[in-house]
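Asks: here is a sequence together with a model predicted from it:
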Amino acid sequence: MSGNDPFARLPEAATFTVTSETVEDGKPFAAAQYSGLFGVPGGQDRSPQLTWSGAPEGTKSYAVTVFDPDAPTQSGFWHWAVANIPASTTSLPEGAGDDAGSGLPAGAIQYRNDAGGARFIGAAPPAGHGTHRYFVIVHALAVEDLQVDPGASPAVLNFMIKDHILGRATLVATGEIPAS
């Protein structure tokens, strides 16, 4: 849709690898990753399965975020934000980001998405708005605990991430709902 780059004003970081059984880089999300809560037919609001490897030396924790820079707002749309994932964790199962965070490791904190819930909220681009990009990012961090209040927004979390980032692993899924 647009050329806006969510990394344009962030510090450079090493890259590492993230893969998924449910999301293919550059391809559309599956129905499960769309939002039933926002009324998308077949949407299940299931966070994607993620596996990562090759994080930079010195990684002490991870954060995972899902962001749509193409949402028709001035600030994009945060679909998921999780921090304080232990460095020993290298994968999350599909659906880890449910209301209870049932698939997250002990100590991980889910932050509220832009719909107001501390969980994964699936894709729901407005019908006829075109293709949206969903940046699924695993951030390798130099601290075990970002010390961000659990009630903070994903924007605050990401502000804190920038000061501790060692590396980023990125998948970009797409999503589109045709005009009726």
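Replies: Happy to help now that I have it. Numbering: from 1, shown residues only.

Asks: alpha carbons only for contacts and neighbour counts from here, please
Replies: Will do.

Asks: with adjacent residues omitted, what lies nearest to G107?
Replies: In space, and not counting its chain neighbours, G107 is closest to N84: 6.3 Å by CA to CA, 6 or more residues apart in numbering.

Asks: isn't that neighbour right next to A108, touching?
Replies: Yes: between N84 and A108 there is a contact at 4.7 Å, judged by CA atoms under 8 Å.

Asks: dropping in the other structure now:
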Amino acid sequence: MSVRPPLPYEFLPQVPSFPLTSEDITEGGTLAKEFVYSGGNLSPQLAWSGLPEGTRSIAVTCYDPDAPTGSGWWHWLALNLPAGTAALARGAGSSDAGLPGEASFHARNDFPGHKYDGAAPPPGAPHRYAFAVHALDVDALDVTADTPAAQVGFHITFHTLARAVITAEFGV
């Protein structure tokens, strides 16, 4: 029997949460084919509210802790979204053009691509995909589009005021 690794947010400094919903995914649910790499490869719709006072920007990420790498797998890093953003439409992760605000961009994921790349687990047990919205205390993270995903995660962690997560699964 294999033990699943923890989600990274379980061992990082605890922060408050806020409401996060989606028309496309549910907590503990299964990702539909349109949100996986070999399907439509679309990012799911996400909506949030109740960000804490002091939020200056938002980051949206998708992370697979079950990837057989020892360090997980980053599928999506949308950064520097304006603090007033309350949702991303389905497919917003396809390019920087789908993101709100002039300073918003996609950092390189682990495929590597500069966009959302959906679930693509090897055959076997389903993998978990943690879709997280991070309320940040800076207008812009000090990273570039080519900063490695783990380093982007480091910057997000140290600027997070609050975080909300929906985790869904997919397996082949």
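Replies: Here it is on my side, so go on. Predicted model only: the values in this text are computed from it and were never measured.

Asks: who's more crowded, N84 and A108 of the first structure?
Replies: Taking neighbours as other CA atoms under 10 Å, N84 of the first structure and A108 compare with N84 leading, 23 against 17.

Asks: aligned counterpart of that one in the second structure, please.
Replies: The equivalent of N84 of the first structure in the second structure is N80 (alignment by TM-score structural alignment).

Asks: mean per-residue distance, whichever strand or helix holds its match versus the first structure.
Replies: Here N80 of the second structure, judged by DSSP states H and E, is contained in strand 73-82. Overlaying the first structure shows strand 73-82 of the second structure at a mean distance of 0.5 Å from the equivalent residues (mean CA distance after the TM-score superposition for the first structure).

Asks: how close does the counterpart of V143 of the first structure in the second structure sit to S22 of the second structure?
Replies: Counting by TM-score structural alignment, V143 of the first structure corresponds to V138 in the second structure. V138 of the second structure sits 25 Å away from S22 of the second structure, going by CA to CA, to the nearest Å.

Asks: next one: G28 of the second structure
Replies: The gap separating G28 of the second structure from S22 of the second structure is 13 Å, by CA to CA.

Asks: again with H134 of the second structure
Replies: Distance of H134 of the second structure to S22 of the second structure, computed by CA to CA: 15 Å.

Asks: the more surrounded of the two?
Replies: A side-by-side neighbour count of H134 of the second structure and S22, using other CA under 10 Å, places H134 first with 26 against 17.

Asks: now do the contacts for the more buried one.
Replies: When contacts are counted by CA atoms under 8 Å, 6 or more residues apart in numbering, H134 of the second structure touches I58, A59, V60, I156, T160, L161, A162, R163, A164.

Asks: of those - the most surrounded one?
Replies: Neighbour-wise, the contacts of H134 of the second structure (other CA under 10 Å) top out at I58, 29 neighbours.

Asks: map that residue onto the first structure.
Replies: Aligned partner of I58 of the second structure by TM-score structural alignment: Y62.

Asks: and if you look at G28 of the second structure?
Replies: When the first structure is aligned by TM-score structural alignment, the residue opposite G28 of the second structure is G26.

Asks: tell me the SS of that match?
Replies: Following DSSP: H, G, I helix; E, B strand; the rest coil, G26 of the first structure is assigned to coil.

Asks: I'd say it and T170 touch.
Replies: No: using CA under 8 Å, G26 of the first structure is not in contact with T170; the gap is 10.7 Å.

Asks: more neighbours: which of these two?
Replies: Between G26 of the first structure and T170, T170 has the larger neighbour count (other CA under 10 Å), namely 22 against 14.

Asks: check contacts around the aligned partner of the more buried one in the second structure.
Replies: Alignment note (TM-score structural alignment): T170 of the first structure maps to V165 of the second structure. Each residue near V165 of the second structure by CA under 8 Å, 6+ apart is listed here: L20, A130, F131, A132, V133.
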